[in-house]
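[1] Here's my sequence, what's the structure:
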Amino acid sequence: MQPKTKAITAAVTGSALGVAGLAWLAMPATAGEAPQLPPVSAEELVQSVLTTKTPALNGTVDVENNLGLPVSSLPDGTSLDIDGARVLGDGAGNSKLSVEQGANERTVVRNGNTVWSYDSSDNTATKLTVPAEALQQQSGEFEVSDPATAATQLLAKVRESSTVTVEGTARVAGRAAYEMVLTPKPTERTLLREVRVAVDAEQRVPLRLAVMTYGTADPAFQVAFSDIAFAPQPASEFQFTPPQGAKVTEEQAPAQTPDREAAKDALTTTGDGWDTVVTGTFPAESLQPQQDGRGESVDPQALLAQFGKPVSGAFGTGYVITTKVVTALVTDDGRFAAGAVPEQVLIDALGAK
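    Presented below is the predicted three-dimensional model:
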């Protein structure tokens, strides 16, 4: 069965300030003869990616999602069935993301210290104003991600626990690129075999991110620009005016984020690099029957039983949900652990009840 190919973009992140995001998922490389490029060492390529600032750009992204996630049944009504996307940036922090889902469109625009998000499905818009101090402290939380940002952040996180090589060249979105491969070191306990990053030979910006697992030559997921232009973008692209009749909500982000420490306490990471595991606790009400965004009744416990495998151990009882790249364990008392790791790593991370 061929995996469904869709287009998707990424996200304004920033959970501490309540800015929702989408995650980049992927596409196959653009076909074409491999270009002839000057040799480059792995370390030189890594350093150039980590130190290069993404320039102004305008691009689209196509998605090949082969994760096997039950996206049609997410409890909050969210769907990853995305039909088209466009991302723009001015190279100075302003950005725009437009995502099509059927007849609906979601748009996120950042202009200076203002972030607009709009959903055409219910004609609602949110204007978030972020004080300058918060932008200086947490600038990354207000960026719109793209394949370049996603790959750079991943590279920074796993490079120390990886063997990095350069394996030939490729063409992605019509541009010449180096193929960089990150392989987990033998000490890493992970489901992933390798991550491949296609780096633009001229701009040194990642154009494609592909995640590979064991037992198959096909990526579990990839993310790439299907077309891209590195060029100045009109300032008008980063201006947003809510459509006629839209319900507008205005929010002010705090200059300081006092709940950041609380968030750190609520979410804990164990391990580093490839075998990082995130653990935490769901609010008690989140596991109770509720209505989703479409007004339909959803029972999270029933969904866990449907898609998960019952497990028990020192941590208590619960369910494990496994995809090609991620394993998640949710206990009956509301604790959870998740990572790109085998089930036993999650059990070890949860410890005793």
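
[2] alpha carbons only for contacts and neighbour counts from here, please
    OK.

[3] Identify the residues contacting S15.
    Taking CA atoms under 8 Å, 6 or more residues apart in numbering, we find S15 in contact with no residue.

[4] Second chain to compare with the first, below:
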Amino acid sequence: MAPNDSAETNGGTRGTAAGRRKAARYIVPVAVAGVAAATIGLVPALASSGDPDLPKIGAQELIEKIAASDTEQLSGTVKISTDLGIPSLGGLAESFAPGGAGGDGGKGGSSAHPQERMTELASGTHTLRIAADGPDKQRLSILDNASEYSLIHNGDQVWAYDSKSDQAYHATEKQAGKDAGRDAGKKSGHPVPEGVPTTPKALAEQVLKAAGPTTSVTVDGTAQVAGRDAYKLVVKPKQSGSTIGSVTVAVDAKSGVPLKFTLLPAAGGKAVVDAGFTEVDFAKPDASLFTFTPPKGTEVTEADDAKAQHKADKGLGDLIPGADAAQLGAGEPGAKNTKVIGEGWSAIAEITTPGATGLPSKASGDVPAEAQQFLDALGDKVTGKFGSGTVFKTRLVNALMTDDGKVYVGAVTKDALVKAANSAS
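    Below is the predicted model:
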């Protein structure tokens, strides 16, 4: 099918301003792995059985179709593949996990904690099974060769269970980080930690909310995903300097539900993130999917206990000055230590770390050898009007941390970061 008509977004696209503000939340100091985890949720390309012949539809009309989609019941399998170009964390990841190596270390942490497990989606290929029955019942399972990790939301109860370690995590909806009450479920749509989209729909909504005058949106033919006919919505930056080349969303022609999401880098090569259904069913899921009772002998961690343990573990704060503070809101608009330079796809957040200190070094004895090795693998030394610093790279998000304690970060090139730092000096 030939490409359909196109539309360039403008101020009329709903949620534009809110989307830009939300984009700043991805901008945290070089917890690049954490930034990556907040921008994930995606899957390997799915085989197509031929492009279906569908009625023409305009870009704005297709966007409205997505927004109007009221599908609340579905189940299916999602394949997620993420290639952010981040070196393997190896033992470093375990050293910063709650409770030390293995995620618990006998210190009260839990390998079933959702925030810890969702970061796994920041790299590699994963198979997820998802199910939803309205705003109050969702289930997400990460499948492994011989184990399964499940996150279950039923009413005000949230359970997570890791079959490999036989550990469980339990919280009420409010403890899990949502607003209290039924409205929270409607807003979140799933029990996954805030900022970690895991379905094509969640990913598409984030991209479309951020769309504005700096964005080109077109309908580029059709596809078949998980046996269903779909339109392909293509979103591209009109600005230079972004690391994002394009985002393609396959939208179910009947329901308006996004079925597949693919983000290609401006530099070329395979997708940075690619997520899509391999199977999907819009019938009401079995009620048993949303019930959970810990098996006998399971170690259960309650949310309040996990929160206390998290406070005891400094995590990235020992490695990146101000990282913990940034993760707790430094990226929010209006934060005293943060401002946004530019707009749209080339927006860059400038963050002043508490104490205005740069990176610790191995020479100072502040950084373990394996941590320094990880930082060196990510970083390039740069200089400019601002002085000197280090650029930490992924295929999507890059961050410049200056030696005087400022961080410039966004989905932009290294040159764009240096330019921003120079202009702010």
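
[5] Is there a neighbour count for E133 of structure 1? I'd like the number.
    Neighbours of E133 of structure 1 under the rule other CA atoms under 10 Å: 12.

[6] ok, now V87 of structure 1?
    With other CA under 10 Å as criterion, V87 of structure 1 counts 25.

[7] how about it, what's its match in structure 2?
    Under the alignment by TM-score structural alignment, V87 of structure 1 pairs with I130 in structure 2.

[8] Hmm, Q138 and that match touching each other?
    Yes - the pair I130 of structure 2 / Q138 is scored as a contact, 7.5 Å apart, by CA atoms under 8 Å.

[9] can you list residues touching both of those two?
    By CA under 8 Å, 6+ apart, no residue touches both I130 of structure 2 and Q138.

[10] Which element is encountered next along the chain beyond the lengthiest helix in structure 1?
    Longest helix of structure 1, by residue count under DSSP state H: helix 147-158. Proceeding N to C from helix 147-158 of structure 1, the next assigned helix or strand is strand 162-172, under DSSP states H and E.

[11] Mean deviation, the next helix or strand after that next one versus structure 2?
    Toward the C-terminus, strand 162-172 of structure 1 is succeeded by strand 175-184 as the next helix or strand (DSSP H and E). Overlaying structure 2 shows strand 175-184 of structure 1 at a mean distance of 0.8 Å from the equivalent residues (mean CA distance after the TM-score superposition for structure 1).

[12] how big is the angle separating strand 175-184 of structure 1 from helix 147-158?
    30 degrees (axes from the mean of the first three to the mean of the last three CA atoms, to 10 degrees).

[13] buried ones in the longest helix of structure 1?
    Neighbour counts over helix 147-158 of structure 1 (16 or more other CA atoms under 10 Å) mark P147, A148, T149, A150, A151, T152, L155, V158 as buried.

[14] Please report how far E302 of structure 2 lies from V158 of structure 2.
    10 Å (CA to CA, to the nearest Å).

[15] which of the two has more neighbours?
    V158 (25 against 17).

[16] so the more buried one is in which element?
    Using DSSP H and E, V158 of structure 2 falls in strand 157-162.

[17] Near the residue mapped onto N58 of structure 1 from structure 2, how many other residues are there?
    Under the alignment (TM-score structural alignment), N58 of structure 1 maps onto S75 of structure 2. Using other CA under 10 Å, S75 of structure 2 has 22 neighbouring residues.

[18] how about S75 of structure 2, what does it touch?
    Taking CA under 8 Å, 6+ apart, one finds R129, I130, A131, A132, V280, D281, F282, A283, P285 in contact with S75 of structure 2.

[19] Now do the same for T165 of structure 1: its match in structure 2.
    That one, T165 of structure 1, aligns with T218 by TM-score structural alignment.

[20] Using neighbour counts, give me the buried entries of the contacts of S75 of structure 2.
    Buried among the contacts of S75 of structure 2 (16+ other CA under 10 Å): R129, I130, A131, A132, V280, P285.

[21] Out of these, which comes closest to Q167 of structure 2?
    R129 (19.6 Å; CA to CA).

[22] which other helices and strands contact the one helix or strand that closest one maps to?
    Secondary structure from DSSP H and E places R129 of structure 2 in strand 124-133. Packing partners of strand 124-133 of structure 2 (3 or more CA pairs under 8 Å, 6 or more residues apart in numbering; DSSP states H and E): strand 73-82, strand 137-143.

[23] circling back to that earlier point, how about the match of T165 of structure 1: what's its closest non-neighbour residue?
    The shortest distance from T218 of structure 2 to any non-neighbouring residue, by CA to CA, 6 or more residues apart in numbering, is to S6 (4.2 Å).

[24] any chance you could map the helices in structure 2?
    16-23, 32-38, 59-68, 91-95, 114-118, 182-188, 200-209, 303-312, 323-325, 369-378, 414-424.

[25] Deepest in the core, which of these is it.
    Of these, the one with the most neighbours on average (mean count of other CA atoms under 10 Å) is helix 32-38, at a mean of 22.

[26] before we move on, back to that, ok, which pair from the contacts of S75 of structure 2 is furthest apart?
    Longest span within the contacts of S75 of structure 2, CA to CA: R129 and A283, 15.0 Å.

[27] how near is the spatially closest residue to T198 of structure 2 that is not a sequence neighbour to E120 of structure 2?
    Of all residues not flanking T198 of structure 2 in the chain, G41 sits nearest, at 4.2 Å (CA to CA, 6+ apart). Distance of G41 of structure 2 to E120 of structure 2, computed by CA to CA: 10 Å.

[28] For those two, indicate the residue with more neighbours.
    G41 (29 against 16).

[29] So what does that one match up with in structure 1?
    In structure 1, G41 of structure 2 lands on W24 (TM-score structural alignment).

[30] now do G245 of structure 2
    G245 of structure 2 maps onto R193 in structure 1, by TM-score structural alignment.

[31] my guess is its match meets T163, correct?
    No - counting by CA under 8 Å, R193 of structure 1 stays clear of T163, with 11.6 Å between them.

[32] sorry, back to before: from memory the residue nearest to T198 of structure 2 sits against V192, does it?
    No - assessed by CA under 8 Å, G41 of structure 2 is found out of contact with V192, at 11.1 Å.

[33] if I look at the two, which residues touch both of them?
    The overlap between the contact sets of G41 of structure 2 and V192 (CA under 8 Å, 6+ apart) consists of T198.

[34] ok, now which ones touch the closest residue to A29 of structure 1 other than its chain neighbours?
    Among residues not flanking A29 of structure 1 along the chain, V172 sits closest, at 5.7 Å (CA to CA, 6+ apart). Shown in contact with V172 of structure 1 (CA under 8 Å, 6+ apart): A29, T30, A31, A198, L207, R208, A224, F225, S226.
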